[in-house]
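In: Got a predicted structure here, sequence first:
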Amino acid sequence: MPEVIFTGPAGRIEGRYHPAKQKNAPLAIILHPHPQFGGTMNHQIVYQLYYAFAHRNFAVLRFNFRGVGRSQGSFDHGSGELSDAAAALDWAQTINPEARSCWIAGFSFGAWIGMQLLMRRPEIEGFISIAPPANLYDFSFLAPCPSSGLIAHGDKDAVAPAKDINTLVEKLKTQKGIVIEQRVIPGANHFFESKVEALLEVCTGYLDKRLGIVKPAA
């Protein structure tokens, strides 16, 4: 898990990078929750997603948005953080010029940033969006949503209520050519307290399905 430093729009960005064994392995970028509410690249869910992709032979990058950890700059209410995410993808593609595809995964604020990056980068072919705060941020830019993906959230989420996420999902489902899978984790709040394992089972199951990985029968 080598520590990496690369240049972003606001200066140095601190990240952790897991190289893949194959040259043409797909890329995954993992985005952390809100920087002003303790979100960092070492958040448990971000960390676990990072390893879920690494175990499936992706080249994976997680990083701290500007102003978090050793990343330079200061919080920019989303627009700067989107630029940071674009810079992270650029850096990962420079390291992996033969990467055949890319995935984006984000939690909460990171899900919002990830969905915006998805709109700008046609090479992103899959996404995992965890507890996207559809009530707090405008997701109307997803018109149309260019890629199929998973939206996972808890039914006890008071920060990003299920009804707002349901509205977002219903809107996305009307688009032809993509499949949005929605999974609700029973009893989970916004932080998935005592439900992280259930969340990860949903995420890895979706990833395996999309990648065509068949689990041996128990």
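Out: Noted; the coordinates are in hand.
In: When you work out contacts or count neighbours from here on, use the C-alpha atoms and nothing else.
Out: OK.
In: which ones are touching the residue nearest the centre of the chain?
Out: For the chain, the residue nearest the mean C-alpha position is residue 105 (1.5 Å; CA atoms, centre = their mean). Counting by CA atoms under 8 Å, 6 or more residues apart in numbering, residue 105 touches 28, 29, 30, 31, 49, 111, 114, 127, 128, 129, 130.
In: Use this one as the comparison:
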Amino acid sequence: MVEVLFSGHAGRLEGRYHKGERADAPVALILHPHPQYGGTMNNKVVYTLFSCFRDLGFSVLRFNFRSVGRSQGTFEDGPGELADASAALDWLQHHNPDARQCWIAGYSFGSWVAMQLLMRRPDINNFIAVSPPANEKDFSFLAPCPASGLIIQGGADEIGNPAMVTSLAKRLNMQRHVDVDYALIEEGDHMYNNHLVDLYKVSGNYILDVVNRITPQKKQRGRRRKSDIIEDEDMLLLEEQNNQEDDFDDDFDDEI
């Protein structure tokens, strides 16, 4: 994993990037929660998603929206952050011209931005939306939803509304030509405290299923299996702390 800086519409944007081993490795972009509630690219949920894609052979990028960390610009509550995400995806695709798939993933506020980017970028093949803020943001723009994906929600979410997210997932899955899976982590709160490994496994199993459906007969060198998925939440967190001890966000009780 390396630190990267790239140009956005409001100035420099800061990110962390992992390059997959294969030239045609699929790519994934991860978007973080609300900047005004402490959300950054070093959020534990964001890093869990990053780790999952990385461990499955993807080239993956997470970055700070404008005004966060070393990223320049001012918060715009949607339009500016969408522009940042588009610039980040451009950078990721420029550095991976042979990528065979393109994924977008986001957590909370980041999932709302991710779904807007999905509507604007037909090159995105699949999505993962974790705890989409269906009680705070309007998702009616997903008409129709242009790609299949996975929605993950914590059943004990004290900030979001699990019932509204369940309803959103059902509405999207009723649309033609897409399959929107829904996974409820029953005891998961908004931060997925003590349930990050559950989040990792649900995400990883979905990604593997999609990738294997697309290329079922290929025996790819270095291909990951479900048995490779991390089993220990402490191991997952320790790995990130070892990589980025100075800027890992350990206190994010108010993030949405």
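Out: Great, that's in hand. As the structure is a computational prediction, the values presented were derived from the model and not from experiment.
In: just checking, which of the contacts of residue 105 of the first structure belong to strands?
Out: With strands taken from DSSP state E, the overlap with the contacts of residue 105 of the first structure comprises 28, 29, 30, 31, 127, 128, 129, 130.
In: Highest neighbour count among the residues you listed?
Out: Neighbour counts for these (other CA atoms under 10 Å) peak at residue 31, which has 32 neighbours.
In: ok, that one touching residue 61?
Out: No: using CA atoms under 8 Å, residue 31 of the first structure makes no contact with residue 61, being 9.0 Å away.
In: roughly how far apart are residue 63 of the first structure and residue 24 of the first structure?
Out: 22 Å (CA to CA, to the nearest Å).
In: Between those two, which is the more surrounded one?
Out: Ranked by neighbour count (other CA under 10 Å), residue 63 of the first structure and residue 24 place residue 63 first, with 29 against 15.
In: residue in the second structure matching the more buried one?
Out: By TM-score structural alignment, residue 63 of the first structure lines up with residue 63 in the second structure.
In: which non-adjacent residue is nearest its match?
Out: Distance criterion CA to CA, 6 or more residues apart in numbering; nearest residue to residue 63 of the second structure, sequence neighbours excluded, is residue 15 at 3.8 Å.
In: Please tell me how far that neighbour sits from residue 7 of the second structure.
Out: 11 Å.
In: Same question for residue 29 of the second structure.
Out: According to CA to CA, residue 29 of the second structure and residue 7 of the second structure sit 16 Å apart.
In: so what secondary structure elements neighbour the helix or strand harbouring residue 82 of the first structure?
Out: Using DSSP states H and E, the element containing residue 82 of the first structure is helix 79-95. Counting contacts by 3 or more CA pairs under 8 Å, 6 or more residues apart in numbering; DSSP states H and E, helix 79-95 of the first structure is packed against strand 3-8, strand 27-31, strand 59-63, helix 109-120.
In: Would you mind putting the ones you listed into CSV with distance to residue 202 of the first structure alongside?
Out: Output for these, formatted as CSV (distance: least, CA to CA, whole Å):
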stretch, distance to residue 202 of the first structure
strand 3-8, 28
strand 27-31, 16
strand 59-63, 19
helix 109-120, 16
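In: Which one of these lies nearest to residue 204 of the first structure?
Out: Residue 204 of the first structure sits nearest to strand 27-31 of all those, at 13.4 Å, using CA to CA.
In: Measure how the closest one sits relative to helix 79-95, angle-wise.
Out: On the basis of axes from the mean of the first three to the mean of the last three CA atoms, to 10 degrees, strand 27-31 of the first structure is oriented at 160 degrees to helix 79-95.
In: Brilliant, that's me finished.
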